[in-house]
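*Asks:* predicted coordinates and the sequence they were generated for:
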Amino acid sequence: MDTISLLMQGFAVALSPESIMFAVVGAILGTLIGALPGLGPANGVAILIPLAFSLGLSPTSSLILLTSVYAGAMYGGRISSILLNIPGDEPAMMTCLDGYPMALKGKAAEALAISAIASFIGSFIATIGLVILAPILAKFALKFGPSEYFALFALAFATLGGITGKNQFKTLMAAAIGLMIATVGIDISTGVQRYTFNTLELFEGVDFIIAIVGLFAISELLFFLERHAGDGLKQVAINKLKLSAKDIIKVLPASIRGALLGFVSGVLPGAGASLGSFISYTLEKRTSDKGEFGHGDPRGVAAPEAGNNGAASGALVPMLTLGVPGSGTTAVLLAMLISLNISPGPMLFQQNADLVWGVIAAMFVGNLVLLLLNIPMVGIFVKLLSIPPKYLMPIVTLIASVGIYSVSHSALDLYFMVGFGVAGYIFRKVDIPLVPIILGMLLGPEMEKSLRHALVLSDGDWSVLFNSGLSIGLWTVAILGLVLPIVVGPIVRAKMARSKNSTR
């Protein structure tokens, strides 16, 4: 009953004119960002964080705006998948398998509409799961001590291979780089300068917002222009929508199954939207009648879209309740929370109940807004694909740069942003993922604090890190999370590649 009353209070916040405005703006911007191939939700949220700061938005308004951008980008990723056979981001890859064949058959409008409905179902069901599961997990997390929190942070780094889908060694190396950057500044415990080189601007450490914008937005500018420096992309023409109630009913079971599988994938540390999309499509293909999977079956569009949107909402559960992001985008949202002096974790639901429940309620509102916007306005969204990137990406970068400067009014921050951008570009060229770097910067200080606290309480006895059943369980899951991607990851990626190649 407490959960329902808190959710009702959240709706009072989410249904205010200001919150609705930010939800609509975020949904539109997110859909536009998601429609651009390769940009993705993490980049979209990273680009708009400085804008939220420069506008002086309240924490609730900022989070409503950015979570709406997150949801909108997950919706928008399907547009280029269906019309161009180019996934807007990795989770949208499975949508290409049946979405693009539907478009080639003259059913592009139907494919876009089905994907919008499935995305709505996936997000809606997963948000209900968030309402039910998050308070329970938050209460359980209150049992955590410093040893358990250190093990939890180790678990977060051990399962990064699932989030990035990259080489495990490079993922851990990227996390180590992030942890190294996190040590820059004055040690709070001892007052000793660490790697500051007597530079006053480094005494407080490296601002992770600058790092995020540089690593994601600036590197994306360099990378995107390198790949698509010419004209806009030509997409399949959109026909007049002819979607009947029978067509919707046919894809409804696939959407519900995909939503449930996606939510579970999102909650699991390191699994993420890519796995949610893949297992939803695979299960639907194996359990349903053969149909035309791979050749334009609507269920092949609905299942992965419900799966990746369900996983996107599910990834917010560990981020809000434990302070451990379940995806790359939630790592960026975690940075936003920390920069607002809000500590995600079990106490968030007690100390900032209005904020967290207002944001959860806004997710219901935002999903409804996205459904109402995406079907009638999809023609407007796809026009963005015809804008030459050489015009579009500099505008995006200008917005990010102005936002960074307006926060600190420091030219040095702009140099840092460009430096991180160049570094991010180089890292991406050699397949070193960026999310672990950000996660290392975000979780490093708290991980160090937990370790020191545990050792102080035990008089330096390292066995304190393994002296409870909860910490042993977390360490066990961490080891499995480190080993399983090495063993299972290549098998899953090979199956995904074979699935895509077999449908061409």
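*Replies:* Cool, got the structure.

*Asks:* going forward, measure contacts between C-alpha atoms and count neighbours the same way
*Replies:* OK.

*Asks:* hey, where'd the strands end up in this protein?
*Replies:* Taking DSSP state E, the strands of the chain run over residues 185-186, 193-194.

*Asks:* of all those, which gets the most neighbours per residue?
*Replies:* Among the strands of the chain, ranked by average contacts under mean count of other CA atoms under 10 Å, first place goes to strand 185-186 (a mean of 20).

*Asks:* residues near Leu316, how many?
*Replies:* By other CA atoms under 10 Å, 30 other residues sit near Leu316.

*Asks:* contacting residues around it?
*Replies:* Leu130, Gly266, Val267, Pro325, Gly326, Thr330 (CA atoms under 8 Å, 6 or more residues apart in numbering).

*Asks:* what about it, distance to Lys500?
*Replies:* 29 Å (CA to CA, to the nearest Å).

*Asks:* can you check Ala254 too?
*Replies:* Taking CA to CA, one finds Ala254 at 19 Å from Lys500.

*Asks:* who has more neighbours, these two?
*Replies:* Counting neighbours by other CA under 10 Å for Ala254 and for Lys500 shows that Ala254 has the greater number, 27 against 16.

*Asks:* that one and Ala302 touch, don't they?
*Replies:* Yes. Taking CA atoms under 8 Å as the definition, Ala254 is a contact partner of Ala302 at 6.4 Å.

*Asks:* how near is the residue nearest the centre of the chain to Cys96?
*Replies:* Nearest to the mean C-alpha position of the chain, by CA atoms, centre = their mean, lies Thr329 at 2.4 Å. Per CA to CA, Thr329 is found 22 Å from Cys96.

*Asks:* let's bring in a second model and compare:
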Amino acid sequence: MDLINNLALGLGVAFTAQNLLYAFVGCLLGTVIGVLPGLGPLATIAMLLPVTYSLPPLAALIMLAGIYYGAQYGGSTTAILVNLPGESSSVVTALDGYQMARKGRAGPALAAAGIGSFIAGTVGTLVLAAFAVPLTAVAFKFGPAEYFSLMVLGLIGAVVLSSGSLLKAIAMIVLGLLIGTIGTDVNSGMERYSFGLPDLSDGIGFLVIAMGIFGFGDIIKNLSDKGTKRELFTKKVENLMPTRKDFKLMLPAVLRGTTLGSMLGILPGGGALLSAFAAYSVEKKIRLQPGEVPLGQGNIRGVAGPESANNAGAQTSFIPMLTLGIPANAVMALMVGAMTIHNIQPGPQVMTSNPELFWGLIASMWIGNLMLVVLNLPLVGIWIKLLTVPYRWLFPAIVMFCAIGVYSTNNNTFDIWMLGLFGIIGYGFVKLGCEPAPLLLGLILGPMMEENLRRALLLSRGEWSVIITRPLSAVLLAAALVMLVVVLLPSVKRKREEAFVED
């Protein structure tokens, strides 16, 4: 009954003209950046954070959340019609979606993506609402030692579940932790690693690093790539409605993808990308029915499963961020930054101190999913025409927007130079095959880990054993150790690497 009352409160808050407007703006922007290759929710949210200074906290969060889950919808459109995933989580959607489009079945493929996304988004929102209250109650029992151990578990989870080399993921986490130590020590008041530069006394701005690595870094990468000829399905897509056979195949895949995405989205390092790959792997293992096309050759299950999973994962990745204050992925780290900008401390106290914001944000996600169905399917032609815009016309505007956003934060030209430096560093990460998302998690969680560890040591009068003598803290650290040991086993390590590689 409490859940119904809470959702009713959230819907009442979300159904205001202002919040509906910003939900629509977020969903529209999310769809556009999902469609356009070279942009992504990380870079876009980083660029728009300064814009949210003047907005009410709830409106800002609703818009940023809409960008995130809206990008999952938009990415499927170009993946199906152009074989060009606009968003990384849509990579596996292109495998079967594009083959369906080539066979003249682009309409059912787009419908499968839209229907699966809406069902998964709705279920993901309900899971978020259902888990919020019990998880928040548990979070109130956490002390500094438990929070430190939880953050260690989160960072280990981000390493284990990230794609690519384990060693590179660990290096990115450590680099993020080190960058987080730059600035003035809160306890002693001494400057650390500032090299005598007054501009570094407060540390390197979170926005500067996020925009540099994900905004400028992506621009440099895209400019360095030679343009390839694309086969565009510019003619009008007709017959959107899937057949009865299509529904029979896709609905179980939607349910499987939704369940898998809802679980994986909660995990540290999880979210849309991991959920989509995992769902496609599951669909490949399911026996084909008589007359069914193999996966990879235009099977509708290969579209419905991953698209459902990535949207469910995108929704449930809000759970640890809203209830525990721990970001599950890099986008959630940016959301933590957005909440901090508006003087909101992420964690269990949000639900009790500001229930309108908490439940209003959750309710807005369901409204946003409805908006996205309307935005994506009827307006396919418009989204495809966006792909005809040359990238050389887009990147100057992105560069200018990033620079203005960073400068407006502190009115400091030093931040512009740092933005350029981190853009070059971000491009270096791309060339070295390092995934930069763990760096952002390390940067956000590092100062929080240090603060909670120091607080725990102060309360225990310097006894380091406090982090293993407290039962819950010890369990969390043991879980982190087990996770790390298991993933280092040769057989598990090999399967982990294969999970992110598709034929």
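*Replies:* Happy to help now that I have it. All of these numbers come straight from a predicted model, not from anything done at the bench.

*Asks:* quick revisit: which of the strands of structure 1 sits closest to Val378 of structure 1?
*Replies:* strand 185-186 (47.5 Å; CA to CA).

*Asks:* so the closest one aligns onto which residues of structure 2?
*Replies:* Using TM-score structural alignment, strand 185-186 of structure 1 corresponds to residues 183-184 of structure 2.

*Asks:* name the nearest residue to the aligned partner of Gly345 of structure 1 in structure 2, sequence neighbours excluded.
*Replies:* Mapped onto structure 2 by TM-score structural alignment, Gly345 of structure 1 lines up with Gly347. The shortest distance from Gly347 of structure 2 to any residue other than its chain neighbours is 3.9 Å, reached at Gly325 (CA to CA, 6 or more residues apart in numbering).

*Asks:* which residue in structure 1 aligns with the one you found?
*Replies:* So, by TM-score structural alignment, Gly325 of structure 2 is matched to Gly323.

*Asks:* my guess is that match contacts Ala335. True?
*Replies:* No. Judged on CA under 8 Å, Gly323 of structure 1 makes no contact with Ala335 at a distance of 10.3 Å.

*Asks:* superposed on structure 1, where does the longest helix along structure 2 end up, distance-wise?
*Replies:* In structure 2, taking DSSP state H as the definition, the longest helix is helix 106-139. Superposing on structure 1 places helix 106-139 of structure 2 at an average distance of 1.1 Å from its equivalents, by mean CA distance after the TM-score superposition for structure 1.

*Asks:* that helix packs against which elements?
*Replies:* Judged by 3 or more CA pairs under 8 Å, 6 or more residues apart in numbering; DSSP states H and E, helix 106-139 of structure 2 is in contact with helix 2-14, helix 57-82, helix 91-102, helix 244-266, helix 301-316, helix 318-324, helix 355-376.

*Asks:* mind listing what's buried along it?
*Replies:* 106-130, 132-133, 135-136, 139 (16 or more other CA atoms under 10 Å).

*Asks:* if we can go back for a sec, which of the helices and strands packed on helix 106-139 of structure 2 sits most buried?
*Replies:* Greatest average neighbour count among these goes to helix 301-316 (a mean of 35), per mean count of other CA under 10 Å.

*Asks:* quick check: that helix compared with structure 1, mean distance?
*Replies:* Mean deviation for helix 301-316 of structure 2: 0.8 Å (mean CA distance after the TM-score superposition for structure 1).

*Asks:* onto which residues of structure 1 does that helix map?
*Replies:* So helix 301-316 of structure 2 sits over residues 299-314 in structure 1, by TM-score structural alignment.

*Asks:* quick check, Phe466 of structure 1 in contact with Ile472.
*Replies:* Yes. Phe466 of structure 1 is within contact range of Ile472, at 5.6 Å (criterion: CA under 8 Å).
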